[in-house]
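Colleague: All I have is the shape, not the residue letters:
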């Protein structure tokens, strides 16, 4: 499988719109993405706040990986999503590994962090397989529709051995 990262383009807006219609992705955008204009705004919204990449498989956009909240200590926050029809094939793991290589190599970051709800084992598998080690539980961190969720935090350092990438 040929997983690649590339810059988002305005003409990718239909993919973004379709992706954010999936029930588990609706709350992952900072605002509701319900029109093509919203989807173009989501793409444009990355300018100046982080760096997001369209994830492609055989040239077709199937997801997003991003690093944001870069701070003065060379830390960044990683996020990822894959459209439902491309899940379960290792796309998110490959894309997150590639994002980490880019963030450490090109961007010069030292630490990458991410978090997932503890009731999302698929996201946990992505994080772990991409070399992000669990660091603990943040109790009641997120709230969606009045329900509080615990979040497991993971991190990967630029100095982590390459073998950490393939550990499950």
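Modeller: All right, it came through fine. As the structure is a computational prediction, the values presented were derived from the model and not from experiment. Numbering: from 1, shown residues only.

Colleague: Only C-alpha atoms from now on, for both contacts and neighbour counts.
Modeller: Will do.

Colleague: could you pull out the helices for the chain?
Modeller: Assigned by DSSP state H, the chain shows helices spanning 13-19, 36-44, 91-105, 121-129.

Colleague: Comparing those helices, which comes out most buried?
Modeller: Mean neighbour count (mean count of other Cα atoms under 10 Å) peaks for helix 91-105 among the helices of the chain, with a mean of 21.

Colleague: Can you give the contact residues for that one?
Modeller: Outside helix 91-105, the residues that touch it by Cα atoms under 8 Å, 6 or more residues apart in numbering are 3-5, 55, 57, 63, 65-67, 80-82, 109-110, 112, 126-127, 129-131, 158, 165.

Colleague: thinking again about what came up before, present the helices of the chain as JSON lines; the columns should include distance to residue 74.
Modeller: Shown next, in JSON lines, are those (distance: least, Cα to Cα, whole Å):
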{"stretch": "helix 13-19", "distance to residue 74": "29"}
{"stretch": "helix 36-44", "distance to residue 74": "24"}
{"stretch": "helix 91-105", "distance to residue 74": "9"}
{"stretch": "helix 121-129", "distance to residue 74": "20"}
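
Colleague: next up, a second structure to put side by side with the first:
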């Protein structure tokens, strides 16, 4: 079974629909209401999951299926920084895929991307995301109070960062295609 990261394609649209349908908590990361059909998901892939000078997205593929995303966004060439985000469909969580994908994205960022500092944040009520960040070598730097709002609820966010000079974690990165 192939496990890797690669660029998103239009052919991944049905799998994206399946992922958001099977994973209700993705509503905090994706415009789930706009991803109800393969055509809509294809349009979202084309407009939001590509790569350019300020953004790099990779689809996480497991067992031959697109099951998640890892991204570097807000890439700032002047300061050599970027923001890391990731998500997985619920049926593929708990297998280390997100950790391996984040490690692979960081590896790309520090080599091919010539970046120095990567940041990510997670809601403090999301210990699984904290575990991904920590296992991928990101060090907690502090709490941003009431940073995110979903509906009427506000959430504190724990900020993590990894520098190019930090030791790499003992995690095998996902291969990048």
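Modeller: Here it is on my side, so go on. Please read these numbers as outputs of a predicted model, since none were measured by experiment.

Colleague: Could I have the buried ones of the contacts of helix 91-105 of structure 1 as PyMOL selection syntax?
Modeller: Buried residues within the contacts of helix 91-105 of structure 1, by 16 or more other Cα atoms under 10 Å, are selected in PyMOL with:
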select buried, resi 3+4+5+55+63+65+66+67+80+81+82+109+110+112+126+127+129+130+131+158+165
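
Colleague: Identify the spatial nearest neighbour of the residue nearest the centre of structure 2, chain neighbours not counted.
Modeller: Among the residues of structure 2, the one closest to the centroid is residue 86, at 1.7 Å (Cα atoms, centre = their mean). Leaving aside its sequence neighbours, residue 86 of structure 2 sits nearest to residue 70 (Cα to Cα, 6 or more residues apart in numbering; 4.3 Å).

Colleague: Over to residue 137 of structure 1?
Modeller: Nearest one to residue 137 of structure 1, counting by Cα to Cα, 6+ apart, is residue 152 at 4.4 Å.

Colleague: How many residues are close by the one you found?
Modeller: For residue 152 of structure 1, the count of nearby residues is 20 (other Cα atoms under 10 Å).

Colleague: Map it across to structure 2 for me.
Modeller: Under the alignment (TM-score structural alignment), residue 152 of structure 1 pairs with residue 158 in structure 2.

Colleague: list the contacts for its match?
Modeller: 121-124, 140-144.

Colleague: out of the residues you listed, which are buried?
Modeller: Buried subset of the contacts of residue 158 of structure 2 (neighbour count, 16+ other Cα under 10 Å): 121-124, 140, 143-144.

Colleague: May I ask which two of the residues you listed are separated the most?
Modeller: Distance extremes for those: the farthest pair is 123 and 140 at 12.5 Å, using Cα to Cα.

Colleague: related to what we said a few turns ago, these two touch, right, the residue nearest to residue 86 of structure 2 and residue 57?
Modeller: Yes. Between residue 70 of structure 2 and residue 57 there is a contact at 6.0 Å, judged by Cα atoms under 8 Å.

Colleague: any common contacting residues for the two?
Modeller: Common neighbours of residue 70 of structure 2 and residue 57, counting by Cα under 8 Å, 6+ apart, are absent.
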